[in-house]
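*Asks:* Show me the folded form of this:
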Amino acid sequence: MPILILIATVLLPPLGVAAKHGLGGTALLNLVLTLLGYIPGLIHGLSVNYAK
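*Replies:* Coordinates of the predicted model:
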């Protein structure tokens, strides 16, 4: 399951964030960042899902 979330985060960052954290503020923020540019959304998605 963690590998699927990683793949989803890389391909479509809001999907990966929503899969791990649900449809809340974090997913909405990631959606906005992804709409502004793929790279900001990707960085946010990876940091939210995998930084400790």
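*Asks:* going forward, measure contacts between C-alpha atoms and count neighbours the same way
*Replies:* OK.
*Asks:* Please enumerate the helices of the chain.
*Replies:* Ranges of helices in the chain, per DSSP state H, are 2-11, 13-21, 25-36, 38-50.
*Asks:* Please identify the most buried of those.
*Replies:* Here the criterion is mean neighbour count by mean count of other Cα atoms under 10 Å, and of the helices of the chain the winner is helix 13-21, at a mean of 22.
*Asks:* Can you name every helix or strand that it contacts?
*Replies:* Using 3 or more Cα pairs under 8 Å, 6 or more residues apart in numbering; DSSP states H and E, the elements in contact with helix 13-21 are helix 2-11, helix 25-36, helix 38-50.
*Asks:* next up, for comparison:
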Amino acid sequence: MDSSKIVNIIIALFLPPLAVFLAKGWGTECIVDLILTILFFFPGMLYALYIVLSSN
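*Replies:* Prediction:
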């Protein structure tokens, strides 16, 4: 695991939409995470961690 992924995991814990944006760019994943974070923070955080850990 490289240092950029570790930093992205830390960002995913505090600012989930930013972590998804950094991992995948502006797209469907980022919009879904933004909606999840606005509705309730915890699902947005879990989705962001999933995206960050599954990205190449």
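*Asks:* Quick check, Leu36 of the second structure in contact with Pro43.
*Replies:* Yes. If you go by Cα atoms under 8 Å, Leu36 of the second structure and Pro43 touch, sitting 6.0 Å apart.
*Asks:* what does Ile39 of the first structure align to in the second structure?
*Replies:* Ile39 of the first structure maps onto Phe42 in the second structure, with residues paired by TM-score structural alignment.
*Asks:* how close does its match sit to Ile6 of the second structure?
*Replies:* With distances defined as Cα to Cα, to the nearest Å, the gap from Phe42 of the second structure to Ile6 of the second structure amounts to 19 Å.
*Asks:* Same check on Ala48 of the second structure?
*Replies:* Taking Cα to Cα as the measure, Ala48 of the second structure and Ile6 of the second structure are separated by 13 Å.
*Asks:* who touches the residue nearest the centre of the second structure in this structure?
*Replies:* When Cα atoms, centre = their mean is applied to the second structure, the residue found nearest the centroid is Ala48 (2.7 Å). For Ala48 of the second structure, the residues meeting the contact criterion (Cα atoms under 8 Å, 6 or more residues apart in numbering) are Ala12, Pro16, Pro17, Ala19, Val20, Asp33.
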